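S.K.: For reference, the sequence and a predicted model appear below.
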Amino acid sequence: MNPEQLVEHPSVLLDPFSVSGKRVLVIGGTRGIGRAIALRLAQAGAEVLVNYVRERAAADALLAEAASGGLNIQALRADVTSEKALDELTTGVNERFQDLSALVFAAATGIHRPLEQTSSKHFDFTFALNVKAFLALVKRFAPSMQPGSSIIALSSEGAERATPQYGLIGASKAALEALCRQLAVELSDQGIRVNVLAPGTVRTDAWKALPDAEHRLTAAAERSPIGRLVTLDEIACAAQFLVCDASSGMVGQTLVVDGGARILGSA
């Protein structure tokens, strides 16, 4: 935060875990993990702007919940894989915020099938959102972000481990993590922190598209050292930590929130 912002939000000086007054853009913030992060940050006093592409109903539901709770959440529609839409998103963000305190990239896409059954079109589609769009967003917003700002990208265990039918998505997440490490170094002179948040298996609506979802979710819970899946709120709390000033020493790191599954090789 700059000096003027510290005067407006003195609680940050007393509580480095505070996100009060921070201005946060959450890409993919109307569903699943992104939605949970947006709500958690707003509940903690942040001004939150969420981005979505198609699910207007999900955006409306989030805004209604925010309004009923007196939370400061706004929504903007934009396909972040489109340069024209990125221009519109940038204009919309600049109209609402003088600058961003944090950028959270929670958007992701991809097809679940073996690599040998994927096409070049599948590859381009997956990497266009999961990797290319993230870099495009950083290049647009980082120049105006103040020292102490934070950039967070959501990854997954597929970035490190081979997972059935997850090859393209996993490869894109590995590329995303590599980008974050590089950006963490390149943006350090501006005082901008870049980190990765890597959740373990968590129940979201995205699982509904998989025919064996319940079996896989149950198996993941049974393999976990804590005997259950991590929750959306646990992941959102970790995101709040990466946004707040208490995480000022974390740069270019991957914060894993999986209930300990990876230490057993069973995420």
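M.R.: All right, it came through fine.
S.K.: Please count neighbours and contacts with C-alpha atoms only from this point.
M.R.: Fine.
S.K.: Do a quick rundown of the helices in the stretch 101-250 of the chain.
M.R.: All helices of the stretch 101-250 of the chain, identified by DSSP state H, counting those that start in this stretch, fall at 120-127, 134-141, 167-186, 213-223, 232-243.
S.K.: chain center to the third one: distance?
M.R.: Think helix 167-186. Helix 167-186 sits 13 Å away from the centroid of its parent chain (Cα atoms, centre = their mean, to the nearest Å).
S.K.: what's in contact with it?
M.R.: The contact list for helix 167-186 (Cα atoms under 8 Å, 6 or more residues apart in numbering) reads 109-115, 123, 126-127, 130-131, 134-135, 153, 155-163, 192-196, 251-254.
S.K.: Could you do stretch 236-249 as well?
M.R.: In contact with stretch 236-249 (Cα under 8 Å, 6+ apart) are residues 12, 16-19, 33, 36-37, 40-41, 101-102, 148-152, 193, 195, 197, 250, 257.
S.K.: cool, stretch 11-26 as well?
M.R.: Contacts of stretch 11-26 (Cα under 8 Å, 6+ apart): 6, 9, 34, 37-38, 41, 44-51, 97, 99-106, 240-241, 243-246.
S.K.: go again using 7 Å as the cut-off
M.R.: 9, 34, 38, 44-51, 97, 100-106, 241, 244-246 (Cα atoms under 7 Å, 6 or more residues apart in numbering).
S.K.: and these, which are buried?
M.R.: Buried members of those, counted by 16 or more other Cα atoms under 10 Å: 9, 34, 38, 44-51, 100-106, 241, 244-246.
S.K.: hmm, back to that, kindly reformat the helices of the stretch 101-250 of the chain as JSON lines and extend each row with distance to residue 28.
M.R.: Below are the helices of the stretch 101-250 of the chain laid out as JSON lines (distance: least, Cα to Cα, whole Å):
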{"stretch": "helix 120-127", "distance to residue 28": "15"}
{"stretch": "helix 134-141", "distance to residue 28": "11"}
{"stretch": "helix 167-186", "distance to residue 28": "15"}
{"stretch": "helix 213-223", "distance to residue 28": "22"}
{"stretch": "helix 232-243", "distance to residue 28": "14"}
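S.K.: quick one: which of these is nearest residue 57?
M.R.: Across the helices of the stretch 101-250 of the chain, residue 57 has its closest neighbour in helix 232-243 (20.2 Å, Cα to Cα).
S.K.: and after that closest one, which helix or strand comes next?
M.R.: Downstream of helix 232-243, the first helix or strand assigned by DSSP states H and E is strand 254-257.
S.K.: so what does that next one touch, helix or strand wise?
M.R.: Packing contacts for strand 254-257, counted by 3 or more Cα pairs under 7 Å, 6 or more residues apart in numbering; DSSP states H and E, involve strand 193-199.
S.K.: who does the strand it packs on touch, helix- and strand-wise?
M.R.: Using 3+ Cα pairs under 7 Å, 6+ apart, strand 193-199 is in contact with strand 150-154, helix 167-186, strand 254-257.
S.K.: correct me, but residue 224 touches residue 262?
M.R.: No - between residue 224 and residue 262 there is no contact under Cα atoms under 7 Å: 8.6 Å.
S.K.: hang on, the earlier thing: may I see the PyMOL selection of the buried members of the contacts of stretch 236-249?
M.R.: Selection of buried members from those for PyMOL, criterion 16+ other Cα under 10 Å:
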select buried, resi 12+17+18+19+33+36+37+40+41+101+102+148+149+150+151+152+193+195+197+250+257
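S.K.: Next one for the comparison:
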Amino acid sequence: MTLPTVKAKLLEGKKGLIVGIANDSSIAWGCARAFHALGAEVAVTYLNDKAKRFVEPLAQEVEAPIFMPMDVGVPGQLEAVFDRIGETWGELDYLVHSIAFSPRDTLQGRVTDAPLDGFLKTMEVSCWSFIRMGHLAEPLMKNGGALFTMTYYGSQMVVENYNIMGVAKAALESAVRYMAAELGPKGIRVHAISPGPLATRAASGIPEFDELLGKAASKAPTRELVSIDDVGAATAFLAHDAARLITGQTLYVDGGYHIID
């Protein structure tokens, strides 16, 4: 999917943070591009100095007024980003959380054999960081807003080689529901977006991922793979005020693949 030229700036005036851009094939980049195309302001973070040189040109492309490092494993970095948002904008309308991580030995091993340190690191980055971002975003969403995170079908069904990440994504989807219930009275919606398989850097750590892509393309009702722009457009739609009464959902953007046995 190629984003069409948008004449109506449907998200003009909205200000948001997008976390998880690593390069131009990242899901988070598809989201940043969609929000920017619809007129929203976009703050962007990068993981570390090594990642900065790949992310900085993309941040410039979406005219990001805030561009900062954020590694949720480094004490204080996450809080510093939200402090900067408060100082620069004083408010926040949307947040896109598109990060996940598991140590290679934990990810590639059996769930039954997961070591405690690997399990905790997987949950910290892949689940708890979204909860923490929701906590920091809440006081900035003075007029309501929308929180988004990225999940995958392996949270609901056993997907070969997805392993411990399936456990983390199941916890993440549950967190979405509880956060939606807690934040709903303040007009804050919370969603998990579940794309079909995508050839991203994060997916490269999953063994036999090419076979999974082929299976998705052949079995999905639409007979095509999802793109980062498809995911971005769907996420941006849910950030619009027209979707203000939709919350707590896991939205599949996968060509219908999840409905096929």
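M.R.: Great, that's in hand. Here the structure is a predicted model, which is why all the values come from computation and not from measurement.
S.K.: And the TM-score between them?
M.R.: The TM-score (TM-score structural alignment, normalised by the length of the second structure) is 0.87; 247 aligned residues with a Cα RMSD of 2.1 Å.
S.K.: Sitting in strands, which of the contacts of stretch 11-26 of the first structure do you find?
M.R.: 47-51, 102-105 (DSSP state E).
S.K.: picking up where we left off before, need the winner for burial among the helices and strands packed on strand 193-199 of the first structure.
M.R.: For these, average neighbour numbers computed from mean count of other Cα atoms under 10 Å are highest in strand 150-154, which has a mean of 25.
S.K.: Tell me which residues touch the spatially most central residue of the second structure, please.
M.R.: By Cα atoms, centre = their mean, the second structure has its centre lying nearest to residue 98, at 2.7 Å. The neighbourhood of residue 98 of the second structure, defined by Cα under 7 Å, 6+ apart, consists of 19-20, 28, 149-150.
S.K.: if I look at it, how far off is residue 214 of the second structure?
M.R.: For residue 98 of the second structure, the distance to residue 214 of the second structure equals 24 Å [Cα to Cα, to the nearest Å].
S.K.: Dump the helices and strands packed on strand 193-199 of the first structure into JSON lines; add distance to residue 205 of the first structure as well.
M.R.: Listed next are these as JSON lines, based on distance: least, Cα to Cα, whole Å:
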{"stretch": "strand 150-154", "distance to residue 205 of the first structure": "17"}
{"stretch": "helix 167-186", "distance to residue 205 of the first structure": "17"}
{"stretch": "strand 254-257", "distance to residue 205 of the first structure": "19"}
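S.K.: how about those, which one is nearest residue 210 of the first structure?
M.R.: helix 167-186 (14.8 Å).
S.K.: now residue 238 of the first structure: how far from residue 84 of the first structure?
M.R.: Using Cα to Cα, residue 238 of the first structure is found at 33 Å from residue 84 of the first structure.
S.K.: Pick out whichever of those two has more residues nearby.
M.R.: Set side by side, residue 238 of the first structure and residue 84 show more neighbours around residue 238, with 17 against 12, by other Cα atoms under 10 Å.
S.K.: what does the more buried one align to in the second structure?
M.R.: Per TM-score structural alignment, the equivalent position to residue 238 of the first structure in the second structure is residue 234.
S.K.: Kindly report the same for residue 59 of the first structure.
M.R.: Using TM-score structural alignment, residue 59 of the first structure pairs with residue 55 in the second structure.
S.K.: what's downstream of the one helix or strand its match maps to, the next helix or strand?
M.R.: Per DSSP H and E: residue 55 of the second structure is located in helix 49-61. If you walk from helix 49-61 of the second structure toward the C-terminus, the next helix or strand you reach (DSSP H and E) is strand 67-69.
S.K.: Where does that next one end up in the first structure?
M.R.: Using TM-score structural alignment, strand 67-69 of the second structure pairs with 75-77 in the first structure.
S.K.: That stretch vs the second structure, average offset?
M.R.: Superposed on the second structure, stretch 75-77 of the first structure shows a mean distance of 1.2 Å to its aligned residues (mean Cα distance after the TM-score superposition for the first structure).
S.K.: Can you pull out the residues in contact with that stretch?
M.R.: 49-53, 59.
S.K.: number of nearby residues for the nearest residue to residue 72 of the second structure once chain neighbours are set aside?
M.R.: In this structure, residue 72 of the second structure finds its nearest non-sequential neighbour in residue 78, 5.9 Å apart by Cα to Cα, 6 or more residues apart in numbering. Using other Cα under 10 Å, residue 78 of the second structure has 20 other residues around it.
S.K.: got it, and residue 213 of the second structure?
M.R.: Per other Cα under 10 Å, the neighbour tally for residue 213 of the second structure reads 16.
S.K.: Excluding chain neighbours, give the residue nearest to it in space.
M.R.: Nearest to residue 213 of the second structure is residue 197, by Cα to Cα, 6+ apart, at 5.9 Å.
S.K.: Now do the same contact list for the equivalent of the one you found over in the first structure.
M.R.: The alignment partner of residue 197 of the second structure in the first structure, by TM-score structural alignment, is residue 201. Counting by Cα under 7 Å, 6+ apart, residue 201 of the first structure touches 220, 229-230, 258.
S.K.: show me what contacts residue 228 of the second structure?
M.R.: Going by Cα under 7 Å, 6+ apart, residue 228 of the second structure touches 26-27, 30.
S.K.: mind redoing it with 6 Å?
M.R.: Applying Cα atoms under 6 Å, 6 or more residues apart in numbering to residue 228 of the second structure gives the contacts 27, 30.
S.K.: how near is it to residue 99 of the second structure?
M.R.: Counting by Cα to Cα, the gap from residue 228 of the second structure to residue 99 of the second structure is 15 Å.
S.K.: on that earlier part again, from the contacts of helix 167-186 of the first structure, list just the buried residues.
M.R.: 110-112, 123, 126-127, 130-131, 134, 153, 155-159, 161, 192-196, 251-254.
S.K.: Just give me the neighbour total for the counterpart of residue 118 of the first structure in the second structure.
M.R.: Counting by TM-score structural alignment, residue 118 of the first structure lines up with residue 114 in the second structure. By the criterion of other Cα under 10 Å, residue 114 of the second structure has 17 neighbours.
S.K.: so what's residue 114 of the second structure closest to, chain neighbours aside?
M.R.: In space, and not counting its chain neighbours, residue 114 of the second structure is closest to residue 106: 5.6 Å by Cα to Cα, 6+ apart.
S.K.: how close does the one you found sit to residue 209 of the second structure?
M.R.: Separation of residue 106 of the second structure from residue 209 of the second structure (Cα to Cα): 17 Å.
S.K.: Looking at these two, which has the bigger crowd around it?
M.R.: Neighbours per residue (other Cα under 10 Å) separate residue 106 of the second structure from residue 209, with residue 106 holding more: 21 against 18.
S.K.: Just name the closest of the contacts of residue 98 of the second structure to residue 184 of the second structure, please.
M.R.: residue 149 (16.4 Å).
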